Structure formats: structure tokens, C-alpha cells
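[1] Below: sequence and its predicted model.
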Amino acid sequence: MKTISIKNAFLTAAMALGLLSTVAVAQTTAKVKNIVIVHGAFADGSGFKSVFDILTKQGYNVSVVQNPLTSLKDDVDAANRIIDKQDGPVILVGHSWGGSVITQAGNNPKVVGLVYIAAFAPNSGENTLQWASSLPPAPENGILAPDANGVIYFDKAKFHAGFCADSSPELAAFMYASQGPIFGRCFMDKIETAAYLTKPAYGIVATEDKAINPDIERNMYKNGKFFYVTEVKGSHTIFISQPAKVSAVIVKAANGSK
């Protein structure tokens, strides 16, 4: 009888552990409803209108951060202000320079997953500039040197071909006129702790990107062992030209699927 009791005790313990494991899996794979998007340099949050429309129609609560583009800390603080307002877990999305921002801001405990859209993803202790300069730029790349105030703009003559080649000339002209210039110091600021080292991260490579060499994107996305990488044909602003495909990756992240 004593042997049977011990055996029963082990079975009971095993069942309890199995139940806890099932609950844990259910909690981590439950659909996340809050999406926070961080734009990059030479752009602003309005470019995500089509992605916003697609996701909100599917029931997601979408917020778009307007970065000051003045330093990594300033932009991370701006992202955290929006993240902290959410009523539950968050999928944090970043485009271009916004990838560096979410790499740091993603350490916010409300963030449960990250999505990188043609984005920088420096590792802990790294900065954006070392990755931006790790391979030769495309001839169409029009990122100018900092001006007298330390601010960087994208060259008007190259903006359409180098930033948003798959958008209409009319839209490109407006995007250039409304571009968000960025302080050069942003690219020098180092990541303290890369959130993707401990949280699931999804990377989108824009295969026709002229602002960031697509191979740089591929190389950076190898930093995180949790990355699930999708390649999408399009320019640096694929969230404008391919909103359905970009939204689909965000939904995968929200569902915790590959």
C-alpha cells in the first residue's frame, strides 16, 4: 500500500505540472490586442494609416508613437509613454530607426513581442551607425551628412528612388516635404539591453530597400535567437506599399505564431 501511495503521489504531481505547463502555454500564445508602432527617421506616424486601418478592422487597438528624433533616450521615453497607457500586453513595432528604439523600449514589462520592419536591430552595447555603415550604401541612398545643427535630412533629389520607390511621385513629394529629420547623435547612442534577446521578435526584410542594405537587415536579424524573418518585395517604406503583408506579420506576432 505504501508503494502505491508513493506512485499515486508522483502521478498527481506530474498531472499538476502538466496542467501548469498547459496554462503557461495558453497565457503566452493568447492573442495580444494592443499594437504600438514606432516610426523611423525621415518619416512620421501618418505613414502607417493603411496598416492602422487593416489592424483596427481586425479588432486590434493600435497606437502610433510620434518620435521627437532627438536622441535614443528621448525616443524610447516617447514610446514608453504610449506603452504604459495600454491596458494589457503589447506588440511593439518599429520601422528603420524605430527598430533601434523598440530594441531598447521593448524591455518595458508590458511588451511581449517585437516586429522589425526594414529596421535597425543593434545588439546590447551597439549603436545604429555601426550597422548602417557595415556594408556599402546603394547609389540611390540620399542620407546627407549632419548640418550645422547636427541634424540629418534625406536628399530631395534621391528621396523617391532611395526611400519610397514603390510609392507614386506625388506621395513621395509629400513624404519628402513632411519628412522628420533626425539628430545625428541618435545613430551614435548605444543600446543598453536588446529586448529581442529575451522576447520573441519578428523581422521583415525589404528586398528592394535602398535606404538600408537588405543584407544589413538580414545580418542584424541573426542577432536574436527568437527572430522569425519574412522577406517582402518592396522599398524601405514597405509598410506603405505593402500594408497587408506587413500587417500579416504583426498579426502573427500578436498570435504568437511563426
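    Structure received.
[2] C-alpha only now, for contacts and for neighbours.
    OK.
[3] Just the element for Val205, please.
    Element membership for Val205, per DSSP states H and E: strand 201-206.
[4] helices or strands next to whichever helix or strand comes after that strand in the packing?
    Counting by DSSP H and E, the next helix or strand C-terminal to strand 201-206 is helix 214-221. Other helices and strands packing on helix 214-221, by 3 or more Cα pairs under 8 Å, 6 or more residues apart in numbering; DSSP states H and E, are helix 128-132, strand 201-206.
[5] What are the buried residues along the longest helix anywhere in the chain?
    Secondary structure of the chain per DSSP state H: the longest helix is helix 2-29. Buried residues in helix 2-29, counted by 16 or more other Cα atoms under 10 Å: none are found.
[6] which is the next helix or strand following that helix?
    strand 34-38.
[7] Would you mind identifying the next helix or strand past that next one?
    Toward the C-terminus from strand 34-38 - assigned by DSSP H and E - lies helix 49-57.
[8] Just the residues contacting that following helix, thanks.
    Helix 49-57 has contacts (Cα atoms under 8 Å, 6 or more residues apart in numbering) with 61-62, 239-240, 243-244, 246-247, 251.
[9] Report all helices and strands that the next helix or strand after that helix contacts.
    Counting by DSSP H and E, the element after helix 49-57 in chain order, helix or strand, is strand 61-65. Judged by 3+ Cα pairs under 8 Å, 6+ apart, the packing partners of strand 61-65 are strand 34-38, helix 49-57, helix 72-84.
[10] let's bring in a second model and compare:
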Amino acid sequence: MTFRSSLRRTGRHLLGRHSLTCGVGQTMSGYWVWSAQCDCDLRWRGAEFSATAAYSAMRGLASDRDSTYTYRPGECDAESLWPGVPVLRKPVRRIEIPRGLRGTGRVVACDGSLRSTDGHAGWAFVTNAGWSRSKYLPFEGANINGLELMAIAQAVRVFPGGVDVWVLSDSAEARAMTAGILRSQRNFRNRPSWVLPGSLQMIVAAAVRGVRIHVVEVRSKTHPLHNLADRAARNLEVAA
């Protein structure tokens, strides 16, 4: 249905200048959902497999020749527009992953990297829907256990409440620390010096929000999705 035919069918939209409030949300499964609402109360929504397609669909609504429209970026009201569609809480980048690894986005591989040869320190996560985030930190004073735990904390931070998430980690220390945090949550007291600021709070906040976190042991260099997180943490190319 085009924008023009929608307006004529309702009979409520007078030709003239109108404003569209638009928003895009990243779903856990890998799709971008979008919405557009006119100041005449008409509303459109859709889902695309790329951000480019989502923004293109929204822009296409403003092409009616009989009216002039103002595009105002806005927030995506995902909860009411797409009930039951888990939308990520924080924006992340999308990478291409092998088709055989693609899934619902409920599996996330986490890893840290500490490299003395060039003073590199970093963490990263990659979900099986292709969402990824990585960050590189000052090498001085960095600890691999802290980087591994921060990768887990940053990963669970982006998931909406009420979902099960399987976290893949090859760090026994980070897995044990995460399990301890989840058991005690806000009463957790035993924080070693290697725990980076904010990581404990992010894990607790995710649990309180209703993210059901399942920490899974993987051996280093043995799981394809974890290998992608390893490369991202080491600042290497991760695209398939």
C-alpha cells in the first residue's frame, strides 16, 4: 500500500504539510524493525534485513507529490508496535557471519584479548544473529580475566528482559565470576581487583531486568562463533 492510497482511503488526511516521526529498532534475531507515524495519526511499520532497507522504506513514505513531509527521527516504539519481538536495548553493529552459524540471536560468544607484542588489550562479543561490539583499552594495567568478564557484561547488557541467553566463554575465571554474581546479584561482595569497573553492575542489571543468563564453557579455538569473537577482540577482520 502506498502512502498516497493510504491517505485517500482514510479520508482523514488533508493535503498539505505533514510530519512523519520515524524510528528503527534492532531485533535480537537480526532484523531491523521500523515505524513511521504521521501527525494525522496514520501509522506504518515493517521489518527489513538491513538498516539501509529499513531507512529506505521509511523515506519512501514521504514521496507523495501532493504534500510536503518533514522527516523527524524518533524512537522506535517496539513494545507496542511489535509485541513479542525482542528488540536490543543498545545499538550495536552488524557483521556478516557464516550461514551455518546464524540463529535466533540467543547465543553470544564473548572473548578478551591481551597482547604484549604490540600492547593490545580488548574485549568483544558476537551473537549468532551477527550483532557485535568490541572495544580496545589501554594495555597498561589490563588483566585478561577482567577483559573476559567485561565481554560477558557488555553482551548481556544489550539483551531485553524475559529472554534466555547462552553465553559462550573460554575463561574459567570469567565464567565462575559471572555465576557468583548471578547467584548473589545485588548482595555480591567478593569482587577481585581484576574486575573492571561497571562489569559487575551490568551483569546484575541484566539479571534483575529478567535476562536469563546461561554461561557455557567452550574451549579456545574450537567453536566457530567464539572464534569470531576472538578475532574481534584481537582487532582482526571478522566478516565471513
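    Looks like it arrived, so ask away. Predicted, not measured: the structure shown is a model, and the values here were computed from it.
[11] Could I get the TM-score for this pair?
    The TM-score (TM-score structural alignment, normalised by the length of structure 2) is 0.26; 108 aligned residues with a Cα RMSD of 5.8 Å.
[12] between the contacts of helix 49-57 of structure 1, which is nearest Thr3 of structure 1?
    Nearest to Thr3 of structure 1 among the contacts of helix 49-57 of structure 1 is Val251, at 51.0 Å by Cα to Cα.
[13] show me what contacts the closest one?
    So Val251 of structure 1 contacts Leu55 (Cα under 8 Å, 6+ apart).
[14] host element of it?
    Going by DSSP H and E, Val251 of structure 1 is part of helix 243-255.
[15] Which residues belonging to that helix are considered buried?
    Across helix 243-255 of structure 1, burial judged by 16+ other Cα under 10 Å covers 243-247, 249-251, 253-255.
[16] Compute the inter-axis angle for it and strand 34-38.
    In terms of direction (axes from the mean of the first three to the mean of the last three Cα atoms, to 10 degrees), helix 243-255 of structure 1 departs from strand 34-38 by 130 degrees.
[17] host element of Leu149 of structure 2?
    Per DSSP H and E: helix 144-157 holds Leu149 of structure 2.
[18] Return the list of helices and strands in contact with that helix.
    strand 107-115, strand 120-127, strand 164-169, helix 172-184, helix 199-209.
[19] what's the most buried one of those?
    strand 120-127 (a mean of 28; mean count of other Cα atoms under 10 Å).
[20] buried ones in whatever helix or strand comes next after that strand?
    Sequence order places strand 131-137 as the next helix or strand after strand 120-127 of structure 2, per DSSP H and E. Buried residues in strand 131-137 of structure 2, counted by 16+ other Cα under 10 Å: 131-136.
[21] which of those residues lies closest to Arg9 of structure 2?
    Nearest to Arg9 of structure 2, judged by Cα to Cα, of the buried residues of strand 131-137 of structure 2 is Trp131 at 39.5 Å.
[22] that older thread, could you identify the pair within the contacts of helix 49-57 of structure 1 that is furthest apart?
    Spanning the widest gap among those are Asn61 and Ile240, at 19.3 Å by Cα to Cα.
[23] and Leu168 of structure 2, what does it touch?
    Shown in contact with Leu168 of structure 2 (Cα under 8 Å, 6+ apart): 107-110, 215-218, 226.
[24] since we're on Asp215 of structure 1, how many residues are nearby?
    15 (other Cα atoms under 10 Å).
[25] right, I mislabeled it, should have said Val36 of structure 1
    Neighbourhood size, Val36 of structure 1 [other Cα under 10 Å]: 22.
[26] who touches it in this structure?
    The contact partners of Val36 of structure 1, taken as Cα under 8 Å, 6+ apart, are 62-65, 82-83, 90-93.
[27] Out of the helices and strands packed on helix 214-221 of structure 1, flag the one nearest Met15 of structure 1.
    strand 201-206 (32.0 Å).
[28] Can you list the buried residues in that closest one?
    Here strand 201-206 of structure 1 shows 201-206 as buried, counting by 16+ other Cα under 10 Å.
[29] circling back: if we compare the helices and strands packed on strand 61-65 of structure 1, which one ends up closest to Ala161 of structure 1?
    Closest of these to Ala161 of structure 1 is helix 49-57, at 21.4 Å (criterion: Cα to Cα).
[30] so Gly113 of structure 1 is in which element?
    strand 111-117.
[31] same question, Ser56 of structure 2
    helix 51-60.
[32] So what touches that helix?
    Residues outside helix 51-60 of structure 2 that contact it (Cα under 8 Å, 6+ apart) are 22, 24, 32-36, 46-48.
[33] next helix or strand past that helix?
    Counting by DSSP H and E, the next helix or strand C-terminal to helix 51-60 of structure 2 is strand 68-73.
[34] what angle separates that following strand from helix 51-60?
    Using the same axes, to 10 degrees, strand 68-73 of structure 2 lies at 150 degrees relative to helix 51-60.
[35] Can you spell out which helices and strands pack onto strand 68-73 of structure 2?
    So strand 68-73 of structure 2, by 3+ Cα pairs under 8 Å, 6+ apart, packs with strand 17-26.
[36] quick one: buried residues of the strand it packs on?
    18-26.
[37] So which of these is the closest to Ala174 of structure 2?
    Checking the buried residues of strand 17-26 of structure 2 one by one against Ala174 of structure 2 (Cα to Cα), the nearest turns out to be Gln26, at 27.6 Å.
[38] is it true that that closest one touches Ala47?
    No - Gln26 of structure 2 is not in contact with Ala47 according to Cα atoms under 8 Å; the separation is 9.6 Å.
[39] what touches both of the two?
    In contact with both Gln26 of structure 2 and Ala47: 32-33, using Cα under 8 Å, 6+ apart.
[40] and Gly112 of structure 2, what is it in contact with?
    Gly112 of structure 2 neighbours (Cα under 8 Å, 6+ apart): 121-124, 144-145, 147-148, 151, 230, 233-234.
[41] Would you mind measuring from it to Glu173 of structure 2?
    Counting by Cα to Cα, to the nearest Å, the separation of Gly112 of structure 2 from Glu173 of structure 2 is 12 Å.
[42] does Ala121 of structure 2 really touch Leu114, like I thought?
    Yes - Ala121 of structure 2 is in contact with Leu114 according to Cα under 8 Å; the separation is 4.5 Å.
[43] so what's Arg17 of structure 2 closest to, chain neighbours aside?
    Excluding the flanking residues, the one nearest Arg17 of structure 2 by Cα to Cα, 6 or more residues apart in numbering is Thr68, at 4.8 Å.
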